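> here you go, sequence then predicted model.
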Amino acid sequence: MILPGKFRLSDEAIDASLRAGGFGHLITPGPESLEVTSIPLRYNAENHSVEGHIARANPHWRYANGGETVIVLPATDAYVSPDYYPSKRVHGKVVPTWNYEVLYIYGQLVTHDDDQWLREHVTALTTQHESGRQKQWTVTDAPKEFIDAQLRGIVGFELQIDRVYGKAKMNQNRSPEDRSGVIRGLEQGTHSERETAAAMIAAGLDEA
């Protein structure tokens, strides 16, 4: 991949993104083609691994314990219009682009098909995403027999991380004035656009 130094996330930023988890894309070589499954993920700091689960009917889990697997874990992203750049009115030499932040996580995929691991995994995953809600749902809120049946329908996995690349392409190659114009424009847009503007500000890209 192309990863210019100015777009490379720091180790601290990568760690924060891993801990945040989110919805990512699991990519594993299969017998005939690449298998791709999109799923919620969580980072296990103790094992330095990424955990998830997939439907038992999905053949993806059968291709674990083999070659290298990659997880693509996007953060925020937004289209950037040339109209946001003050330099457009000066020389007009601008084109659209896309700002985004993403992790590429490589490692070995190991499956987990035992009740205890799965129960602990879905409990931790639920706790992470229910955190901060006024009324938090827990796995034990549902009947045990129901949860038992749900667990039998999934297979867990753990990506044992070998390396992680973090990329944040956030107009670092533009002038401070153009970056400020992008932030102002995105702040007026959709939720994703506002999140991207906030990420630019958090990275100090609103400063001259």
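Cool, got the structure.
> C-alpha only now, for contacts and for neighbours.
OK.
> just give me the residue closest to the centre of this structure.
L73 (2.7 Å; Cα atoms, centre = their mean).
> pretty sure that one contacts H25?
Yes - the criterion here is Cα atoms under 8 Å, and L73 meets it with H25 at 6.5 Å.
> and the next helix or strand past the longest helix seen in the chain?
The longest helix of the chain (DSSP state H) is helix 115-130. Per DSSP states H and E, the first helix or strand lying C-terminal to helix 115-130 is helix 144-152.
> ranges for the strands of this structure?
Along the chain, the segments classed as strands by DSSP state E run 22-29, 34-44, 49-55, 68-80, 97-112, 154-169.
> second structure for comparison follows:
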Amino acid sequence: MYIPPHFAVLDTEALYGLIEAHPLGMLVTSSNGTLDANHIPFELDRSKGGLGILNCHVARKNPVWEELRDGDEVMVIFRADDAYVSPNWYPSKHEFHKQVPTWNYMVVHAHGRVTIHDDERYIRRNVAKLTHRHESIQPVPWKMGDAPKDFIDTMVKAVVAMQIEITSVVGKAKLSQNKEVRDIRGAGDALIAAGEHIVGEAMLKAAAEKA
């Protein structure tokens, strides 16, 4: 990923925070000279491995787990949000007319080595952790024990777990940091007014840091 210095995110806590807040990742793999991408929810375990572990599971019918071998290099892309930015939102445009449209976004690329786990006990634990992670915010959290045992047994047998040991993680926050502070603020305010709160508020934070 091309990352100009002014767009680079160097704070590891911010990178992991984005992953945890937006856990649906794009798993990019390569097999027999062909690239593949699968969209999968991940659970980040910061306590394991030097840079953390990403856990997930895929449908047994998905060929990706059979195409990979333990130790293969993979990449997972996590995206917070994105938004179109009109040059009309930059105050300097109305003075000098030297602005063009752009697209702002925040992403993290995690590279790592994969391990396949086709073991029912491991898979059950993996699914339970991911379920707990996302159900914990519900008024009445669903748990696997709420469903009939034979139904859960069938569902568990229908998936395969994967674990990715993170070897490097890089982030990019393209928030118009290369513009004047007033332009960053102007575009950020316009995005918030248009309902694009995540990118808009991130731009206002970037403007405050640059001021």
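Great, that's in hand. All figures in this text were calculated on a predicted structure; none of them were measured in a lab.
> superposing both, give me the TM-score.
Superposed pair, TM-score by TM-score structural alignment, normalised by the length of the first structure: 0.92. Supporting alignment: 205 aligned residues with a Cα RMSD of 1.6 Å.
> on that earlier part again, how about JSON lines for the strands of the first structure, with distance to G5 of the first structure added?
Output for the strands of the first structure, formatted as JSON lines (distance: least, Cα to Cα, whole Å):
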{"stretch": "strand 22-29", "distance to G5 of the first structure": "24"}
{"stretch": "strand 34-44", "distance to G5 of the first structure": "25"}
{"stretch": "strand 49-55", "distance to G5 of the first structure": "25"}
{"stretch": "strand 68-80", "distance to G5 of the first structure": "19"}
{"stretch": "strand 97-112", "distance to G5 of the first structure": "14"}
{"stretch": "strand 154-169", "distance to G5 of the first structure": "9"}
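> distance of the residue of the second structure most remote from its centre relative to N178 of the second structure?
Distance from the C-alpha centroid of the second structure peaks at E95, with 38.0 Å (Cα atoms, centre = their mean). Remark: distance between E95 of the second structure and N178 of the second structure (Cα to Cα, to the nearest Å) = 18 Å.
> cool, and I19 of the second structure?
Distance from I19 of the second structure to N178 of the second structure, counting by Cα to Cα: 25 Å.
> more neighbours: the two, which one.
For the pair I19 of the second structure and N178, the greater number of neighbours falls to I19 (24 against 14), based on other Cα atoms under 10 Å.
> show me the contacts for that one.
By Cα atoms under 8 Å, 6 or more residues apart in numbering, the contact set of I19 of the second structure is L44, F78, V108.
> what's the last one aligned with over in the first structure?
Alignment of V108 of the second structure against the first structure is given by TM-score structural alignment, with L103 as its counterpart.
> neighbours of the nearest residue to its match once chain neighbours are set aside, just the number please.
Nearest residue to L103 of the first structure in three dimensions, chain neighbours excluded: G166, at 4.5 Å (Cα to Cα, 6 or more residues apart in numbering). When neighbours are counted by other Cα under 10 Å, G166 of the first structure registers 23.
> what does G166 of the first structure correspond to in the second structure?
Match for G166 of the first structure (TM-score structural alignment): G171.
> how near is A203 of the first structure to V182 of the first structure?
Taking Cα to Cα, one finds A203 of the first structure at 14 Å from V182 of the first structure.
> neighbour count winner among those two?
Legend: neighbour count by other Cα under 10 Å for A203 of the first structure and V182, higher for V182 (26 against 14).
> residue contacts, E51 of the first structure?
E51 of the first structure touches L41, R42, Y43, N44, H121, G156, F157, E158, L159, counting by Cα under 8 Å, 6+ apart.
> nearest to W137 of the first structure, of those residues?
H121 (15.2 Å; Cα to Cα).
> what does that closest one align to in the second structure?
So, by TM-score structural alignment, H121 of the first structure is matched to N126.
> the closest residue to R8 of the first structure other than its chain neighbours: what's it in contact with?
With sequence-adjacent residues excluded and distances taken as Cα to Cα, 6+ apart, R8 of the first structure is closest to K167, at 4.9 Å. Residues in contact with K167 of the first structure, defined by Cα under 8 Å, 6+ apart, are L3, F7, R8, L9, Y100, E101, V102, L103.
> in PyMOL, select just the buried ones from those residues.
Here is the PyMOL command that selects only those of the contacts of K167 of the first structure that count as buried (16 or more other Cα atoms under 10 Å):
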select buried, resi 7+8+9+100+101+102+103
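> so which two of the contacts of K167 of the first structure are the farthest from each other?
L3 and Y100, at 12.9 Å, using Cα to Cα across these.
> sorry, back to before: now the contacts of I19 of the second structure in TSV, with distance to V114 of the second structure?
Formatted as TSV, the contacts of I19 of the second structure follow (distance: Cα to Cα, whole Å):
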residue	distance to V114 of the second structure
L44	14
F78	17
V108	18
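> now do stretch 133-144 of the first structure: which range of the second structure does it align onto?
With TM-score structural alignment as the criterion, stretch 133-144 of the first structure aligns to 138-149.
> distance from the matching stretch to the middle of the chain?
Distance of stretch 138-149 of the second structure from the chain centroid (Cα atoms, centre = their mean, to the nearest Å) equals 26 Å.
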